[in-house]
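Asker: Let's see this in three dimensions:
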Amino acid sequence: MGCVGKDLKDPATARDPSVTPSRGRRCAAPLRAAGSPLLYVYITRPGRTTAACAGGARRAGGGGAHPRPAPPRPPAVNGRGEGGATRSLAGGGGDGAGSLPPPRGGGLVRPPGGPAPRAPRGVVAVAAGRRCRAEWSPLGTRSRTGGRDGAARCSYSGGPMFSSSQEELCALNKESVKYGELVVLGYNGSLPNGDRGRRKSRFALYKRSRASGVKPSSVHVVSTPQTSKAVSSKGHHSISYTLSRTQTVVVEYIHDRDTDMFQVGRSTESPIDFVVTDTISGNQNSDETQITQSTISRFACRIVCDRNPPYTARIFAAGFDSSKNIFLGEKAAKWKNPDGHMDGLTTNGVLVMHPKGGFTEESKPGVWREISVCGDVYTLRETRSAQHRGKLVENETNVLQDGSLIDLCGATLLWRTADGLLHSPTQKHIEALRQEINAARPQCPVGFNTLAFPSMTRKDVVKKKDVEEKQPWAYLSCGHVHGYHNWGHRSDAEVNERECPMCRTVGRYVPLWLGCEAGFYVDAGPPTHAFTPCGHVCSEKTAKYWAQIPLPHGTHAFHAACPFCATQLTGDNCVKLIFQGPID
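Answerer: Below is the predicted model of the structure:
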């Protein structure tokens, strides 16, 4: 049993074998802001931890003695199927989910006017306004504090089984709000060289500690925009519309305390929150392939989220540069609307498609539209970089919804709302499906060897030219799953086409790879279908959904593509797989 509210100096507690004194780093003093509650995290055995609040955050039930808490739950299983436990420690009152009981006997309370009580050995003190991570280690506990968002966070990890990216961080105040996530199409869980900093395949948008949004204010007409105070001022944002060499309209933007702004683009400068590069179709190992000239704008677009419920997210074309300015040159498409405000389009444009019915099993693809700098919706131009804009679509808005697609002319992003992600499968669920398929021991109908999908960590190590012995292969014309064999070539067929020994159908013969990016799944069904011709496997409804989505390609073409590798789909776009069960 874990120890809750027990002082390690108590002889009865000292004899309790479940209490482990800290022999590692110690907190010199309780980490506590003025007037904030003090949370004590009791580190007991690996996988067991409790917390108690003292100095103001009293739980429901009043003071005095409190009932003994329930025994700790068994250790959870992480995304890799390994043992361990991660338990969130959430402060606040009430008996709702995530709350923890205070120490027995009322806990540690600061005397009026006296100093804050010190935590006993083996206890980590966490103050609101700081961030702390307590980890189990053979040498005791380790505590780390920091964070700029003003949110007190804490997580506990049992044993060295969890990496830092897998540890759960739980907010102790209401400032940690997730707006949604942007997922780049064409990557199966991570970039080929790994996710690093702002360059990654998946980007989460959280509520900032201070509002970062801006809104339009005054309008100036100048002859030389560089000399305008609205443009040269480092404290103000502005958008410049160059009408001629002697006339420029400058719209000044001021701070908006009700919104947060996030910027996406190819530039690695500090104003860009999410750095994206051109997606190479069907090439997960893009070290050998380099883009000679990118078509993605350095400051492609910006997403503005409301800081208050329901946390609506809106998209706008173009992003502010390091000088907090947006310049639309003389050749860019721009105009003055009937209400008098200026607007324009970027060179290659920002396209958005909202699915009909949300991002669910019954969703249908919507119509691709172009978003202007001010967020209005227009029909597509004749070509991607044409000078004349399309027609204004008055009954549509720039509000992003779950499943909205954003195309930046070189990379396509999928927007997932926080609520949509709660109802979507996770990496753990996909890993469980993979283990379930492997547990069924599918066999090659010819060689009778057992087949197995590689793990999510192994899939990046195994190259398509050097597949493992148990790697499943399939004939995409019929769907029969086999092990690898180097025979069945037809002289009158292409190099990658062979004749299936089960049904004599001639078609492509490719290895199967499990789709590991959970954000692309529309349901939690078993992986039974494969995209053609790449061989990525996912659920039936997910495969059929993406098979009907026309994705922009180049400057004016559209075609369906695999979301896991961006390969253009051919034939029927997807095929149902036929597995051979074990003979015994």
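
Asker: alpha carbons only for contacts and neighbour counts from here, please
Answerer: Will do.

Asker: Please compute how far stretch 429-438 lies from its chain's middle.
Answerer: Relative to its chain's centre, stretch 429-438 lies at 21 Å (C-alpha atoms, centre = their mean, to the nearest Å).

Asker: Same check on stretch 262-275?
Answerer: Offset of stretch 262-275 from its chain centre (C-alpha atoms, centre = their mean): 16 Å.

Asker: who touches residue 272 in this structure?
Answerer: 262, 263, 264, 265, 299 (C-alpha atoms under 8 Å, 6 or more residues apart in numbering).

Asker: Which helix or strand contains residue 420?
Answerer: Secondary structure from DSSP states H and E places residue 420 in helix 418-422.

Asker: what's the offset of that helix from the middle of its chain?
Answerer: The answer for helix 418-422 is 11 Å, by C-alpha atoms, centre = their mean.

Asker: Show me the longest helix that occurs in the protein.
Answerer: As assigned by DSSP state H, the longest helix anywhere in the chain is helix 427-439.

Asker: helices or strands up against that helix?
Answerer: Judged by 3 or more C-alpha pairs under 8 Å, 6 or more residues apart in numbering; DSSP states H and E, helix 427-439 is in contact with no other helix or strand.

Asker: Please give the structure of this sequence too, so both can be compared:
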Amino acid sequence: MLKHRRSDSERCEAKKLKTEAQYMSTEENGEVPSSPEKALLKYGELVVLGYNGSLPYGEKGRRKTRFTLFKRAAANGVKPSTHHIAKTPQASKIVADKSHHSVSYTLSRNQTVVVEYVRDEDTDMFQIGRSTEPPIDFVVIDTVPGNKTAEDCKVQQSTISRFACRIVVERNPTHTARIYAAGFDSSNNIFLGERATKWKRPDSSMDGLTTNGVLIMHPTGGFGQECKAGVWREVSVCGGIYSLRETRPNPQRGKLIDDESNVLHDGTLIDLCGATLLWRSSAGLQKTPTHKHIEELRKEINAARPQCPVGLNTLAFPTRSRATKVTEEKERQPYVYLNCGHVHGHHLWGQKENENGDRECPMCRTVGPYVPLYMGNEPAFYVDCGPPTHAFCPCGHVCSEQTARYWAQVPLPHGVHAFHAACPFCATQLTGEQGFIKLIFQNDIGT
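Answerer: This next block holds a predicted model:
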């Protein structure tokens, strides 16, 4: 009889999870749930920088550019409970038992501290990493800068951890989201080997860092027109905030920052050493432009029929689906001289015989790069709903002035020790004095 009741419980749990999965699928496809009972609370979204709204080889399953965090049908969060020395039978049993979550800190060949985690009915847990194993909710691969093709996205040696980090969200208001380094594997374990950076905290509990670390940056002034870049910090396995190590894999941890926390704010950046994610809260997403709004702005520019000063042909920004494709309408594609901002159509005027392929602008004689313009189509990267009047250099992605100004002063991690500003739509390192240029059309659109 007991076995029969347990089976019913398991079937009930499976039904809840199936309902949740079905809802998430319909929401991501833009469909509205057929019943209010099936509507799940949306905590927020994680968006990968460097992709202009979609992967070049298509969005597939858990591998995509955007991951929406919904309130789960049943809580799956865990919290630390007791710790054991690995020599004891109890510690070995916890690590071997897949129904228990644990974090193992190897101090030496003869000593390992195992921290047991127990179920937390008040939180939902979401895991991010490179692994495609079931515990990972959002599969992230290394970001390749530039206008990418499927072939470009093949990375020989990834620097992203297989189980990079986890986000724990409170199921009750105010639905606070917190980030922790490292994620639980298929056996529900986290292992910090002998070489990993780890230490004993003042309360005698253990903590540690992953090999290349998980970095976070909270923008100052909120994620809006007045936002400024914050300071990059490293988050530990237990959620502590530390100053950066000299290099990502350095064994010496940074200084503990007592007055900062691992709570995610709207606009918080999360760097996994190979890919950077942007956290947008549910409330913050209400203030951002939508795909429809961006499309209306594109149509508004095209409706004004801007012309090329040389060919006198009408220019038009391509639709989102055709933005990276070569079409027969190449003559209508807007181009810009990055050193002056004058917008033209595609032409052969003013070519210079140098390795950079620079051109001389026919309007002002300024010599510099000459690149096509494309709309920035990922709404989550916009800090306001302003018109698309500026373009990033040297990639030519177009967005609002405030959005360009914000991202141009954000130092994004690059490799294990470098930082540089990059276009959020393609991850190309910005160049020039400002990193962006104001667009000047012949008929003064956007001036």
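
Asker: Give the aligned range of the longest helix of the first structure in the second structure.
Answerer: Helix 427-439 of the first structure corresponds to residues 291-303 in the second structure, going by TM-score structural alignment.

Asker: what's the average distance of the matching stretch to the first structure?
Answerer: Once the two models are superposed, stretch 291-303 of the second structure sits on average 0.3 Å from its counterpart in the first structure (mean C-alpha distance after the TM-score superposition for the first structure).

Asker: Tell me the counterpart of residue 151 of the second structure in the first structure.
Answerer: In the first structure, residue 151 of the second structure lines up with residue 287, judged by TM-score structural alignment.

Asker: Look up how far residue 295 of the first structure lies from that match.
Answerer: Distance, residue 287 of the first structure to residue 295 of the first structure, by C-alpha to C-alpha, to the nearest Å: 19 Å.

Asker: secondary structure element for the residue nearest in space to the middle of the second structure?
Answerer: With the centre of the second structure defined as its mean C-alpha position, the nearest residue by C-alpha atoms, centre = their mean is residue 277, 1.8 Å away. Assigned by DSSP H and E, residue 277 of the second structure belongs to strand 276-281.

Asker: Can you check which part of the first structure that strand sits on?
Answerer: Strand 276-281 of the second structure corresponds to residues 412-417 of the first structure when matched by TM-score structural alignment.

Asker: what does that stretch contact?
Answerer: Residues outside stretch 412-417 of the first structure that contact it (C-alpha under 8 Å, 6+ apart): 179-185, 400-407, 519.

Asker: which residues does the residue lying closest to residue 108 of the second structure once chain neighbours are set aside contact?
Answerer: Using C-alpha to C-alpha, 6 or more residues apart in numbering and skipping residues adjacent in sequence, the residue nearest residue 108 of the second structure is residue 194, 5.9 Å away. Residue 194 of the second structure sits next to 105, 106, 107, 108, 109 when contact means C-alpha under 8 Å, 6+ apart.

Asker: Which position in the first structure pairs with residue 217 of the second structure?
Answerer: So, by TM-score structural alignment, residue 217 of the second structure is matched to residue 353.

Asker: which SSE is residue 248 of the first structure in?
Answerer: According to DSSP H and E, residue 248 of the first structure maps onto strand 247-256.

Asker: so that strand aligns onto which residues of the second structure?
Answerer: Counting by TM-score structural alignment, strand 247-256 of the first structure lines up with residues 111-120 of the second structure.

Asker: mean deviation (superposed) between that stretch and the first structure, please.
Answerer: Averaged out, stretch 111-120 of the second structure is 0.4 Å away (mean C-alpha distance after the TM-score superposition for the first structure).
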